[in-house]
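# predicted model, plus sequence, below.
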Amino acid sequence: MPKAYIVGVGMTQFLKPRGLVDYPEMGLEAATKALLDAGISYDKVEYAYTGYVYGDSTAGQRVLYQLGMTQIPVINVNNNCSTGSTALYQARLLVEKGVVDCAMALGFERMERGSLGSKFTDRTNPLDHVMGVMAENRGFEPMAPGAAQIFGNAGQEYIEKFGATPTHLAKIAEKNHRHSALNPYSQFRDIYTLDQVLNSPKVFGPLTKLQCCPTSDGAGCAIIASEKFVKENGLLDQAVEVVAQEMATDSPKMLSSSAIEWAGADMTRRAAEQIYKKSGITANDVQVIELHDCFSANELVTYDALGLTPPGKAHELIDSGNNTYGGKYVINPSGGLISKGHPLGATGLAQCAELVWQLRNWAGERQVPNAKYALQHNIGLGGAVVITLYKKANDAKASPRTDYNPAVEARPITDADLQKASAKANQRSEVLAARL
């Protein structure tokens, strides 16, 4: 089977959604950083998938034209909160199938303040089915955010069935906030005590405010390349192999009476099982995981679904300390969505960037020791999940290709950076630069 490799990653800082930075600027920064990391210019990119949830059509072209109007295909992707990983999945598939040697996956989001809501109220909501099932089985609270109710109910069911407690959910959030203090890209870098997490304002069920991810502005990008491209461009020492990647959508269990299933647990189980089957790698072989913790309850139920714990034993993993530094796994070293932030289209690619940096041994104070295999989980209600397993392509330690280590310092791009990354065959003219 031909292989696909991540050879460059880049992201912006995740920010509170205040409209201070627009999506063309965010997307350009992430794409430029990824190209610089790979040591290539935009000319080398043969295909691009761009992901965002909130925005008009062809916003991806609007971003990438700033690097050159090279006439490559640009496909815009929207798959709810798994949008960024869906773009990565599509780009990886093209490279692995030999269609192109170099593709880009870019995700960005400019969001509004406050909880997520429907943007189109004159047509069927894609989540109407699960919302109806939830209302029938556990009721619906008009004043609480819908997503918080889905995931909060999942956490509550886990508590009722398996003996977990609200404190276990709070411990997940405390861990992720603590991890984010070492991540320069995180929207929040404050450390909170367990009591502070538990006593923060109630949102729904067992969930408090500090257990819920914020809306965010930001962007992330990855460059995916073939083995031939890696060798021809001298990228083996920094390349990270995509060992296996699976996407799944919901099974009929999503419409059952189980709140855990409303949160997409079964599609995560299926994708994880396929990953382990195809790769021959099990959950026990993984050291570092970026997991979609939009709410602490989702991290809890996903431990089971990913096979990190036997069914019903996720809270025991928390109590053992095996989900943080010094334990079996380090889960969400970036701070996760809860503290790093969650710009929907960018999240999956930010997870990818963190794991690439970890496998390159670039992550500084948040480095996971002896990281050999990394697992990524990115889910969107409605629904889709993408799970990706990575490993370093070469045992040699990668040296940063730029003049600084982007894993530990979040610098803005400069005009010189943009010139290096822009397409040389279609260099930005003054007229083009002025218009874009």
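Looks like it arrived, so ask away.
# CA atoms for contacts and neighbours, from now on please.
Noted.
# what's the nearest residue to residue 64 if we skip its chain neighbours?
Of all residues beyond its chain neighbours, the one nearest residue 64 is residue 28 (6.9 Å), with distances taken as Cα to Cα, 6 or more residues apart in numbering.
# my guess is the one you found meets residue 66, correct?
Yes. With contacts counted by Cα atoms under 8 Å, residue 28 reaches residue 66, the gap being 7.2 Å.
# more neighbours: which of those two?
Taking residue 28 and residue 66 together and counting by other Cα atoms under 10 Å, residue 28 has the greater number of neighbours (26 against 21).
# next, the one to line up against it:
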Amino acid sequence: MTQVRVAGVGMVPFAKPSAGKHYEELAPAAIEAALADAGLDLADVRQVFASYVYGDSTCGQAALYRLGMPGVPLVNVSNNCSSGSSALWLARQAIVSREVDVALAFGFEEMRPGALVDHWTDRLSPVASFMARHDELYGVAPAGTPGAAQVFGAAGRAHQERFGTSAEAFALISVKARRHAAANPYAVFREEITLDEVLASPQIYGPLTRLQCCPPTSGAAAVVLVSEEYAKRHGTAAKVRIAGQMLATDTETTFTGDARQLVGYDIAVRAAEGAYAQAGIGPEDVPVVELHDCFTANELIAYEALGLTPEGTAEKFIVDGQNTHGGRVVTNPSGGLLSKGHPLGATGLAQCAELTWQLRGQAGDRQVEGAKVALQHNVGLGSACVVTVYESVN
């Protein structure tokens, strides 16, 4: 199989929607950074995949045309919160199939303040069945409770009910996220917080308080992928390869299990198993992970879904500090979605950028010492989950 290398990555600092940054400014800046990092020009790119959730149907073209009009195929990708890594998956497939040697994936989001809401209220919501399953399990939530917080909060509640997980275990994830983000100039929230502050913040749903929910964010990120043959032929310093990648979607178990399955536990298990198998490694070989911590509950259950710790042991994993520097595996050294921010279409590509920097030894004060393998987990409700394994190469 054709090896796929990460030739260049780029992103812009994420910001609150109030900063007023527009997608047609954000995306070109990230693309330019990724192309410069790869030592390539836009004219070298043969296919483009643009990811976003909140925008009209050809926003990808509108953003790219600020830099030029290369006339190559451009596909706009919307897969909810996993849109960015879905675009990356498509770009990798284009190279693996030998259709092209150079592909660009970029993602962006210009978000509005406040919790996510349905923008199309005159038709069936794609997450209607998920909300119905939540109501079946736990009843209708109080009016005004954000829908995403309901399902992810319910997943945390299910973990508590099955394994006796404490509220403190969830809150400690936010403390860790802020501590990591303090070293990341791209992150929105870089001030450290205490366990007491997290627990005292307003209750949202289940074990979740406000400081355990990711903020609405605007931002952009981009990745240039090349084939190994292209990198060698052109002398491109692409020292990170995608060793394994799998995209998984729902099966019946999403709606027959508990609330953990409802937010993607089973599809994360399948995607991780597939990516590990392709890469020829296991979770024990991974020292650094960027995973989808839209809420602390999702990070906690993802530890177990990805095999980083056995099912039912996530609380001990957290309390023992096994999820940070000096522990078993550093999770979200960037600060994750909780602190770096979550511009939906950019998130998966920003995760790729962080892990590429980690494997190159370019992550500065947040560097995971000696990292040669990295894991990425990105999930979108509705659902799609992409798990990717990266390796550094000579």
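Sure, I can see it. Here the structure is a predicted model, which means the values were calculated and not measured.
# tell me which helix or strand the residue nearest to residue 64 of the first structure sits in.
When elements are assigned from DSSP states H and E, residue 28 of the first structure belongs to helix 23-38.
# that helix against the second structure, how far on average?
Superposed on the second structure, helix 23-38 of the first structure shows a mean distance of 0.4 Å to its aligned residues (mean Cα distance after the TM-score superposition for the first structure).
# so which bits of the helix or strand just after that helix are buried?
Secondary structure here is assigned by DSSP H and E; on that basis, the next helix or strand after helix 23-38 of the first structure toward the C-terminus is strand 47-51. For strand 47-51 of the first structure, the neighbour count (16 or more other Cα atoms under 10 Å) marks 47, 48, 49, 50, 51 as buried.
# wait, isn't the first one in contact with residue 71?
Looking back up the chat, that one is residue 47 of the first structure. No. Counting by Cα under 8 Å, residue 47 of the first structure sits too far from residue 71 to count as a contact (9.4 Å).
# where along the stretch 151-300 of the second structure do the helices fall?
Per DSSP state H, counting those that start in this stretch, the stretch 151-300 of the second structure carries helices over the ranges 167-181, 195-200, 228-234, 259-262, 265-279, 296-305.
# residue 13 of the second structure is nearest to which of the ones you listed?
Relative to residue 13 of the second structure, the nearest member of the helices of the stretch 151-300 of the second structure by Cα to Cα is helix 167-181, separated by 12.1 Å.
# chain center to the closest one: distance?
On the basis of Cα atoms, centre = their mean, to the nearest Å, helix 167-181 of the second structure sits 17 Å off its chain's mean C-alpha point.
# so how much does that helix differ from the first structure once superposed?
Compared with the first structure after the fit, helix 167-181 of the second structure shows a mean deviation of 0.5 Å (mean Cα distance after the TM-score superposition for the first structure).
# what's that helix in contact with?
Helix 167-181 of the second structure is touched from outside by 187, 189-195, 198-199, 207-208, 211-212, 296-297, 299-300, 315, 318-319, 324, 332-336, 338-340, 366, with contacts defined as Cα atoms under 8 Å, 6 or more residues apart in numbering.
# taking those residues, please make a PyMOL selection of just the buried ones.
Under the burial definition 16+ other Cα under 10 Å, those of those that qualify are selected in PyMOL by:
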select buried, resi 187+189+190+193+195+198+199+207+208+211+212+296+297+299+300+315+318+324+332+333+334+335+336+338+339+340+366
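# burial count for the nearest residue to residue 151 of the second structure once chain neighbours are set aside?
Closest residue to residue 151 of the second structure apart from its sequence neighbours, by Cα to Cα, 6+ apart: residue 134 at 6.3 Å. Number of residues near residue 134 of the second structure (other Cα under 10 Å) recorded here: 23.
# same check on residue 351 of the first structure?
Burial of residue 351 of the first structure, expressed as a neighbour count using other Cα under 10 Å, amounts to 26.
# that one is in contact with residue 331, isn't it?
No. Judged on Cα under 8 Å, residue 351 of the first structure makes no contact with residue 331 at a distance of 11.3 Å.
# which neighbours do those two have in common?
Overlap between the contact sets of residue 351 of the first structure and residue 331, as judged by Cα under 8 Å, 6+ apart, is given by residue 290.
# residue 347 of the first structure against residue 220, yeah?
Yes. Judged on Cα under 8 Å, residue 347 of the first structure makes contact with residue 220 at a distance of 7.3 Å.
# what do the two both touch?
A shared contact of residue 347 of the first structure and residue 220, defined by Cα under 8 Å, 6+ apart, is any residue touching both; here these are residue 107.
# distance to residue 146 of the second structure added to the helices of the stretch 151-300 of the second structure, as CSV?
Below are those laid out as CSV (distance: least, Cα to Cα, whole Å):
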stretch, distance to residue 146 of the second structure
helix 167-181, 19
helix 195-200, 19
helix 228-234, 45
helix 259-262, 16
helix 265-279, 21
helix 296-305, 15
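# to residue 86 of the second structure, which of those lies closest?
The closest of these to residue 86 of the second structure is helix 265-279. By Cα to Cα, the value is 12.6 Å.
# name the residues that touch that closest one?
Counting by Cα under 8 Å, 6+ apart, residues outside helix 265-279 of the second structure touching it are 243-250, 253-254, 282-283, 301-302, 305-307, 377, 379, 384-389.
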